[in-house]
Structures are given as C-alpha cells and as structure tokens.
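Peer 1: Build me a structure from this.
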Amino acid sequence: MKTELALFQALISINVSEQKANAVIDALETDMLSRLATKAALTALAVELKAEISQLEAKLTIRFGIMLSTAVGVMITAMMLLH
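Peer 2: Predicted structure coming up:
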C-alpha cells in the first residue's frame, strides 16, 4: 500500500492526471500479482526441489552401484580368462 501511495503521489507531482495515475498503479499491481512469486510459492518450490533432488540422488546411487558391480565383474572375468 505504501508503494502505491508513493507512486500515485509521484505521478501527481509531475502533473499526470489522477485517472492516468490510477491506471498506471492498477497495471503495475496486476503485473506484480501475476508475475512475482510469493514467499509461500517459493517455499513450496523449495520443498518440491528438495524432494526431486533426493529422488535423483537415490537413482544416481543405484546407477553408480550397478556400474561399479559391472566393472568389477568384467575385471574378474578378464583376470580369469588371462590365467
């Protein structure tokens, strides 16, 4: 509310009509409400990202384990074939 009042007063001080000043403030408020994120939205996004990161960590750990097991198996097989 402070910002809107300050903007209104600034526009009026430079001889902008009240109607146009109100139109500018309404447009700015509409943009701010539709484009800016709220603290609640950012918090929800952070929680969602943490959950996704945890899932990706689990998948990465499993894939790394499979690759390591495969590499060890290939090495053991190669050693057995060479002897």
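
Peer 1: hey, let's count contacts and neighbours off CA atoms from now on
Peer 2: Fine.

Peer 1: longest helix anywhere in this structure?
Peer 2: Longest helix of the chain, by residue count under DSSP state H: helix 39-82.

Peer 1: how distant is it from the center of its chain?
Peer 2: Here helix 39-82 is found 23 Å from its chain centre; the criterion is Cα atoms, centre = their mean, to the nearest Å.

Peer 1: Likewise for stretch 69-83?
Peer 2: Relative to its parent chain, stretch 69-83 has a centroid offset of 45 Å by Cα atoms, centre = their mean.

Peer 1: Dead centre of this structure: give me the residue that sits there.
Peer 2: For the chain, the residue nearest the mean C-alpha position is Leu45 (6.2 Å; Cα atoms, centre = their mean).

Peer 1: which residues sit in contact with the residue of the chain most remote from its centre?
Peer 2: The centre of the chain is farthest from one residue, His83, which by Cα atoms, centre = their mean lies 55.5 Å away. With Cα atoms under 8 Å, 6 or more residues apart in numbering as the criterion, no residue contacts His83.

Peer 1: With Ala46 instead?
Peer 2: Counting by Cα under 8 Å, 6+ apart, Ala46 makes contact with nothing.

Peer 1: Also this sequence, please, to line up against the first:
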Amino acid sequence: MKASIALYQALKSIDISDERASAVVDALENDMATLLATKADIKALELATRADIQALERATKADIKALEQSTKADIKALEQSTKADIKTLEQSTKADLKALELATKADIAQLESKLTIRMGVMLSAAVGIMLTGLRLMLP
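Peer 2: Presented below is the predicted three-dimensional model:
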C-alpha cells in the first residue's frame, strides 16, 4: 500500500492528472495482485513441491523394490531352466556316448572277425606252401 501512495505522489509531482495517476496505480495494484506471487503463494508452492517429491520418492522406492523382486524371480526361473537344460543335455550326451560305444564295439568285433578269417587264410596258405615245398623236396 505504501508503494501505491508513493507512486501516486511521484506521478502527481511530475504533473500527471489525478485520473491517470489513479489508473496507473490501480493497474499496478491489479497486476501485483494477479500476476506476482506472494510469500504465502511461494510457501504453498514449496509445501506442495515437498509433498510431491516425497510421494515421488515413495513411489520410486516401491518401484525399485518391485523391480528387485521381479528380477530375483526371473533369475531364479532362469537358473532352474538352465539346470533343466543342462540335465537334458547331460542325458542326451550320455545316450550319444553309449550309442557310440556300442557302435565302436560292433565295429571292433567285425574287424576281429575279418582279421581272424584273414589270419586263417594266411595260415592255411602258409601250411599249403610248406607242404608243397616239402613234397617237392622229398622225392
């Protein structure tokens, strides 16, 4: 209010009419009342901002907690899935190794049989050659 009176008096001292000086003072008071923030406005804004920040902090903490729990659950599920996959792979590998072992044993048995036959043929041929040689040497 003091500023309005001082402004009015300053305008009057430079020969501004009463109507114009009053209009300027009224416009200034109106603008100050509607456009400028008061200490109460700023205090209310401060309180509202603090409340918003606290609410945001609580919501963020809750979100982080939920994310942590979800991540732990996902990791646990992945761990179980990985263990199951490893178990399946282990069983499959054992079955493949068993099949390979059986196939290798069958191949070895087949080779033994072929070698035995070849050895028999070679032994028979050697005996035949020796007998023929003895016949030729003995008249």
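
Peer 1: Quick check: the longest helix of structure 1 compared with structure 2, mean distance?
Peer 2: Helix 39-82 of structure 1: mean distance to aligned residues in structure 2 after superposition is 1.1 Å, counting by mean Cα distance after the TM-score superposition for structure 1.

Peer 1: looking at structure 2, where would I find the counterpart of that helix?
Peer 2: Using TM-score structural alignment, the residues of structure 2 aligned to helix 39-82 of structure 1 are 39-82.

Peer 1: do you know how far the residue farthest from the centre of structure 1 is from Gly73 of structure 1?
Peer 2: From His83 of structure 1 over to Gly73 of structure 1 the distance is 16 Å, taken as Cα to Cα, to the nearest Å.

Peer 1: circling back: who's in contact with the residue nearest to the centre of structure 1?
Peer 2: Counting by Cα under 8 Å, 6+ apart, Leu45 of structure 1 makes contact with nothing.

Peer 1: Asn15 of structure 1 in helix, strand or coil?
Peer 2: Using DSSP: H, G, I helix; E, B strand; the rest coil, the three-state assignment for Asn15 of structure 1 comes out as coil.

Peer 1: Tell me how far it lies from Ala58 of structure 1.
Peer 2: Noted for Asn15 of structure 1: a distance of 62 Å to Ala58 of structure 1, by Cα to Cα.

Peer 1: Structure 1: which residue goes with Lys87 of structure 2?
Peer 2: Checking with TM-score structural alignment, Lys87 of structure 2 has no match.

Peer 1: Any idea how many residues pack against Lys87 of structure 2?
Peer 2: When neighbours are counted by other Cα atoms under 10 Å, Lys87 of structure 2 registers 12.

Peer 1: so it is in which element?
Peer 2: helix 39-137 (DSSP states H and E).

Peer 1: can you give me the offset of that helix from its chain's centre?
Peer 2: Distance of helix 39-137 of structure 2 from the chain centroid (Cα atoms, centre = their mean) equals 23 Å.

Peer 1: same deal with stretch 31-48 of structure 1?
Peer 2: Remark: stretch 31-48 of structure 1 is offset 9 Å from the chain centroid, using Cα atoms, centre = their mean.

Peer 1: okay, now Val25 of structure 2: neighbour count?
Peer 2: Val25 of structure 2: 19 surrounding residues under other Cα under 10 Å.
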